[in-house]
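Chemist: based on what follows, work out the 3D shape:
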Amino acid sequence: MSQARNHGVHHRPVRSFGDRAAAAGASARRRVVAQLSAGAPVLPVLPVVVVAVVVSADLVGGAGMIWLPLLAAGPALAATTNGPRGVLCVGVLTVAVGAILGIRDGGPGRELIAVLSALVAVTLASGLAGALRGRRERVLAAVRSVAETAQHALLRPVPSTVGPFQVAVRYSAAAAEARIGGDLYALIPTPHGVRLIVGDVRGKGLPAVGTAALVLGVFREAAHDEADLLAVVDRIERSLARNLGHDDFVTAVVAGYPQGGRLEVVNCGHTPPLLVRASGDVMPVEPDLPSPPLGLRALAGQTPGLQELPFAEGDQLLLYTDGVTEARDHGRAFYPLAEGLERHVTHEPARTLDALHDELLAHVGGRLHDDAALLLIRKPVPYEAHAVPAPAPVAGVRCCS
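Modeler: Below you'll find the model as predicted:
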């Protein structure tokens, strides 16, 4: 036997009759589950229960033909969960049961024919409704797939480490079925250092998604081409000025890390980022010079300013959209993001954002009514990756110098 194992020969264990029967039963259960999931013509449970209730009422009450029209509820209910084949199975069952009960109760022939004809008509109509529902579900699944593909194309997944930073992102679209909205973010390494953007497009729906795609496309190109961060913002502004309407705009924060220990920030009418020092202190990064949103520079006549921040090891920067800070609870109170960040900040950005996102959803009662994006970067401390835990002291042993 050992030689067989060494040469890679596998012996199949001999099964008893009981084992084979149990395996056959499990296989049958799996086939039934597969049929249910594939929409095979098996009888739905709830419509069959309805038919059983009608039969019981007729047998117990003995009221003749009065209960038979209620059998039409069977195929009507089947249409809500099953395709045409499942509805047809329930319809055949209801017509057969109706004919048997009608003959048993001795009802008039014309009334029985009318009831059975109504059951056939309801079955056909329910089958058509089930087919249309299945078609709509397939279309919706295709739309969801396209939306998910568009989200991955626009809001590309961000790795946990980009350049010298630990990174985490959380995004929630208000249109949960679409999985994409008007908030945008990107973080990319460039020859000029790591650069990132978090923004919020005015409006919702497909126009907002189109504007977000435009901003992200220009940012990704300009971030590689332009050495000056203000030049990156200028290119986005020029592109939006050519393509947006007079009432459209984008609020955004564009940041860069061109050299060690310094962080550049350009705030274009966006909510101020939150800076977390290594000591745990949380402070908003208010712009030195208020700047208009992207797309409104020609109307406001102001140009954005570049702000430099010291960004040391252990510091963190949280960029977010107003869908986070304007989220309200049942008492109409806003979510206190700075306080939540101070409570949940850790050395792992992913854990921090997980806690913040869970608390945000709990604050609003489980469903956000606006798009919300969170992007957190952290400059790790070198010794964290190489720290070795000190050995535990051994009882009875004392060290001497």
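Chemist: contacts, neighbours, all on C-alpha from now
Modeler: Noted.
Chemist: residues near residue 251, how many?
Modeler: For residue 251, the neighbour count with other Cα atoms under 10 Å is 23.
Chemist: now do the SS call for it.
Modeler: strand (DSSP: H, G, I helix; E, B strand; the rest coil).
Chemist: here is the second sequence; please produce its structure so I can put it next to the first one:
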Amino acid sequence: MPTINDQSPGRFRPRLATVVRVSPFLLIALSAVADAETPAGQRYDRFVAAAPALAAATWGSFGTLTIGLIAVATEVVLALLRDREVGAAAASVIAATVTVTLAASYTAGMRVRRERDLALVRSVARTAQQVVLRPLPDRLGDVGLTLYYNAAAEQAQIGGDLYEAVRTPFGVRIILGDVQGKGLPAVEMAAALLGSFREAAYDARDLPALASRLEIGLQRYAERATSLDASERFATAVLLEIPDDRPEAYLLNCGHPPPVLLRPDGGLRPVEPEVPLPPLNLSALVASEYHPQTLPFGPGDRVLLYTDGVSETRDRRGEFYPLTERLARWSGDSDVALLEGLRRDLRRYAGGPADDDVAALLASRLAPPAERSAGPSGPSGPSAG
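Modeler: As a prediction, the model looks like this:
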């Protein structure tokens, strides 16, 4: 599935890393030139002692030691050119350079080991993401899927927002939700909810039955969870079912922001729930029955599911992001272009990265294969369902 996020590195970072890596050599060269071209009373050779300290930021222990030796050799050469001997002043610079080199070499070794540990942790995080939030195909049957997902925590791979889409005997079933809270407890609950959905989506007879199965799954999770507040946590979620044989879709909204239906003619509207429902894991507190909605959903129709990280993004004046108004700008764009436009606009509106997890999933009804191959001037195929 095409996935859009904010974690891609900037184009300038490789160049910056190269500049930082060669900076110790530049410092040694500039110090040598400045010392050789200025009067004897003005000493610039002392700056070579800083070269190994700079090297520790990007070089390993051996590289830092090598740069330190180059700095010492440069000081010796400068002393011989200036005084024809290595005097007390030059000896003090050499002693300082050796001291800095040894300390920097040790620091560089520690940094390299920690970077290896961090790389291992990130590898585990990526593996966990593929298990909890596994990649989705770009299409399931006649349903296209495009995702914008970004965890608010810096360098995070997983947040409290969740998504999944599976092809079942009832059609394509999708969940997009948001677990209350942040950190590992939210991720744990998100994993439990996704596990329940992946098991129940294939045999629950309809969306109310599926929501009931998810409720039971979260209640069982709360009973065995180690966190004390697990039973008090809840998750908002939207369940969407797109059958194969009918040009419609079924929607069940459990306390979640309303999805937006986009029509091929450029029209769009939020799909407000006909009967407000509480979030999942609150059925014991709020007695309610699940009432799904039926939406027209033929070829070219699209529906945008999103979390409150989108709708509750604020600008500097504290005003919420006007999602429906902004979506109209990209309603005629492709799925990927629409979500890319949304991603960029959210960053501009907030004045920087979002401070909450963000997830937006665009599901589109594609034309049946026969209709796509016939083209606009060919015979019309049967209505997609």
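Chemist: quick TM-score on the pair, please.
Modeler: Taking TM-score structural alignment, normalised by the length of structure 2 as the basis, the two superposed chains have a TM-score of 0.82; 351 aligned residues with a Cα RMSD of 2.8 Å.
Chemist: give the residue farthest from the middle of structure 2.
Modeler: If you look at how far each residue of structure 2 sits from its centre, by Cα atoms, centre = their mean, the farthest one is residue 84, at 60.5 Å.
Chemist: and the gap between that residue and residue 78 of structure 2?
Modeler: 9 Å (Cα to Cα, to the nearest Å).
Chemist: whereabouts in structure 1 does stretch 358-365 of structure 2 align?
Modeler: Residues 372-379 of structure 1 are the counterpart of stretch 358-365 of structure 2, counting by TM-score structural alignment.
Chemist: contacts for that stretch?
Modeler: 164-174, 183-185, 198, 311-324, 349, 353 (Cα atoms under 8 Å, 6 or more residues apart in numbering).
Chemist: stretch 93-103 of structure 2 too?
Modeler: Identification of contacts with stretch 93-103 of structure 2 by Cα under 8 Å, 6+ apart yields 45-46, 48-50, 52-53, 64-65, 68, 71-72, 75-76.
Chemist: closest to residue 186 of structure 2 among the residues you listed?
Modeler: residue 53 (41.4 Å; Cα to Cα).
Chemist: would CSV of the contacts of stretch 93-103 of structure 2 with neighbour count be doable?
Modeler: Formatted as CSV, the contacts of stretch 93-103 of structure 2 follow (neighbours: other Cα atoms under 10 Å):
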residue, neighbour count
45, 25
46, 20
48, 29
49, 26
50, 19
52, 32
53, 22
64, 29
65, 24
68, 30
71, 32
72, 24
75, 26
76, 21
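Chemist: among the residues you listed, which one lies nearest to residue 232 of structure 2?
Modeler: For these, with residue 232 of structure 2 as the reference and Cα to Cα as the criterion, the closest is residue 53, at 51.3 Å.
Chemist: name all residues that make contact with the counterpart of the closest one in structure 1.
Modeler: Here residue 53 of structure 2 is matched to residue 76 in structure 1, going by TM-score structural alignment. If you count contacts by Cα under 8 Å, 6+ apart, residue 76 of structure 1 has them with 87, 122, 123, 126.
Chemist: same check, this time on residue 172 of structure 2
Modeler: 140, 141, 143, 165, 166, 241, 242, 243, 244.
Chemist: wait, a strand at it?
Modeler: Yes. Assessed by three-state DSSP, residue 172 of structure 2 belongs to a strand.
Chemist: in three-state terms, label residue 209 of structure 1 for me.
Modeler: Classified using three-state DSSP, residue 209 of structure 1 is helix.
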